[in-house]
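J.: I'd like to go over a predicted model; first the sequence, then the structure.
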Amino acid sequence: MENDLEIDPQRASLEQAIALLKPLRQHRQARAERQQREAQQNLENSHEQLQNVEARLTRQTEEQHARRAQLASQHLQQCMGFEEVGRWHDRERRMLDHLATLRHEVHQQQALLETHQAQLQQASNQARQAQRAVEKLACLNEALNDES
C-alpha cells in the first residue's frame, strides 16, 4: 500500500520533462508552420513576378517586330542617307538591348523561383519534423497517463 502512494521519481522526472518540452516543441511547430506559409507566399509572389516579366517580354518582342516591320515598310524602295541609317540602327539597337534586358530579368526571376521552391521544400520538411516531435511528445504523455 505504501508503494502505491510513493511517487516514482523517474516518472515524475519524465512528466516534468514533458511539461517543459511541450510548449517549446509547440512553439517550434508554430514557427515552422509560419515559415512554411511565408515560403509559400514568397513562391507565389515570385511565380507571379515571373509571369509578369514573361508577359512584358512577349509584348515587347511583338512590339519590336511590329516597329521593325513598320520601319522597313516606311523605307522600302527609298534611298536613305547615312545619318538616317544610323538613327534606324540606333533605334533597332535600343529595342534589342531592351529585349535583352527583359530576357535577363526573366532568367533572374526563374532563378529566384527555383530558390523559393527549395526554401518552401525545406520549410515544409521542418514543419513536418516539428509536427512529428509534438506528436511523439503527446504519445509519450498519453502512454504515461495510460499507465496510471
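T.: Sure thing, it's come through.
J.: drop to CA atoms for contacts and neighbour counts, all remaining ones
T.: Will do.
J.: How far does stretch 129-142 sit from its chain's centre?
T.: The chain centroid and the centroid of stretch 129-142 are separated by 28 Å, computed with C-alpha atoms, centre = their mean, to the nearest Å.
J.: which parts of it are buried?
T.: Buried residues in stretch 129-142, counted by 16 or more other C-alpha atoms under 10 Å: A130, Q131, A133, V134, L137, N141.
J.: Can you flag which of these belong to helices?
T.: Judged by DSSP state H, the subset of these located in helices is A130, Q131, A133, V134, L137, N141.
J.: Take the residues you listed and lay them out in a markdown table including distance to L112.
T.: Supplementary listing: these in a markdown table, determined by distance: C-alpha to C-alpha, whole Å:
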| residue | distance to L112 |
| --- | --- |
| A130 | 27 |
| Q131 | 28 |
| A133 | 31 |
| V134 | 33 |
| L137 | 37 |
| N141 | 43 |
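J.: this is the comparison structure:
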Amino acid sequence: MEKKLVKILENACALCLCILVVAVACQVISREILHAAATWTTEIGRAMFLAVVFLGTPILIIEEGQMAVTMIKDMASRKKTTALLFNVIGDLVIYFGLFTLTYGAYNRTLAEWHTMIPTVEWITYGYLYLVMLIGCLSMIFMQVRRTKKYILSYLAKEET
C-alpha cells in the first residue's frame, strides 16, 4: 500500500510540476513578447505549487528526506530507550501539527467549495484546500508508518 501511494504521489507531483512549468512559460511569453499579462497563469502556478508541496511531503516523510536538526537526538542515540523517547516526543509534535493542519484544511474545503477563483472560474478554492487535505491525510499515513517502523525496530533490538 505504501509503495502504491508513493508511486501515485510521485506521478501526481510530476504532472503538477509539468503544468507549473507550462504556466510559468506562458506567463513569461505573454508578458515579455505579447506585453499583456495572462492572469490565469498566476493562479494555475499557485495551485500547482501547492499541489507539489502537499503531495510531495508524504514522500519525504516516508523516505526520511526532510531536513532535521538531530544534535540532541544523536547525543542520546547510544541509549536505545532515550533515542526512542526523543523519537516519540518528536512524533507527538508532528502529529499535533498534522492533525491541526488536516482539521483546518477540512474546514476550509467545506467552506470554500463553491468559491470561484476569479481568473480561473473552473477551479474553486475548495479544490485547492482538497489537495491540501489529501496531502495532510497522506502525511499522517506516512508518519504513522514511519513511527511504527522505528518502534518495531526498537522492540526487535530489545529481544536480541
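T.: Yes, it's here. What you see is a predicted model, and the numbers here were worked out from it, not measured in a lab.
J.: May I have the TM-score of the superposed chains?
T.: Comparing the two superposed chains by TM-score structural alignment, normalised by the length of structure 1, the resulting TM-score equals 0.42, with 80 aligned residues with a C-alpha RMSD of 3.0 Å.
J.: Check which helix or strand the residue nearest in space to the middle of structure 2 maps to.
T.: Within structure 2, one residue has its C-alpha closest to the average C-alpha position: by C-alpha atoms, centre = their mean, that is F54, at 2.7 Å. Using DSSP states H and E, F54 of structure 2 maps to helix 39-63.
J.: Likewise for C139 of structure 1?
T.: Take DSSP H and E as the rule and C139 of structure 1 turns out to sit in helix 82-147.
J.: Who are the packing partners of that helix?
T.: helix 9-74 (3 or more C-alpha pairs under 8 Å, 6 or more residues apart in numbering; DSSP states H and E).
J.: and whichever strand or helix holds S153 of structure 2, what does it pack onto?
T.: Element membership for S153 of structure 2, per DSSP H and E: helix 125-159. Helices and strands in packing contact with helix 125-159 of structure 2 are listed as helix 39-63, helix 80-112; criterion 3+ C-alpha pairs under 8 Å, 6+ apart.
J.: Buried residues in the last one, which are they?
T.: If I follow you right, that is helix 80-112 of structure 2. By neighbour count on 16+ other C-alpha under 10 Å, the buried set for helix 80-112 of structure 2 is 83-84, 86, 91, 95, 98, 101-102, 105-109, 112.
J.: if we can go back for a sec, in the helix holding S153 of structure 2, which residues are buried?
T.: Along helix 125-159 of structure 2, the positions that meet the burial threshold by neighbour count (16+ other C-alpha under 10 Å) are 125-143, 146-147.
J.: Report the inter-axis angle for that helix versus helix 80-112.
T.: Between helix 125-159 of structure 2 and helix 80-112, the angle formed by their directions is 170 degrees, by axes from the mean of the first three to the mean of the last three C-alpha atoms, to 10 degrees.
J.: picking up where we left off before, who are the packing partners of the helix holding F54 of structure 2?
T.: Judged by 3+ C-alpha pairs under 8 Å, 6+ apart, helix 39-63 of structure 2 is in contact with helix 2-32, strand 120-124, helix 125-159.
J.: what's the angle from the first one to helix 125-159?
T.: To tie it back to what came earlier, the one meant is helix 2-32 of structure 2. What separates the directions of helix 2-32 of structure 2 and helix 125-159 is an angle of 140 degrees, with the same axes, to 10 degrees.
J.: So which bits of helix 2-32 of structure 2 are buried?
T.: Result for helix 2-32 of structure 2 [16+ other C-alpha under 10 Å]: buried residues 6, 9-10, 12-13, 16-17, 19-20, 23-24, 26-28, 30.
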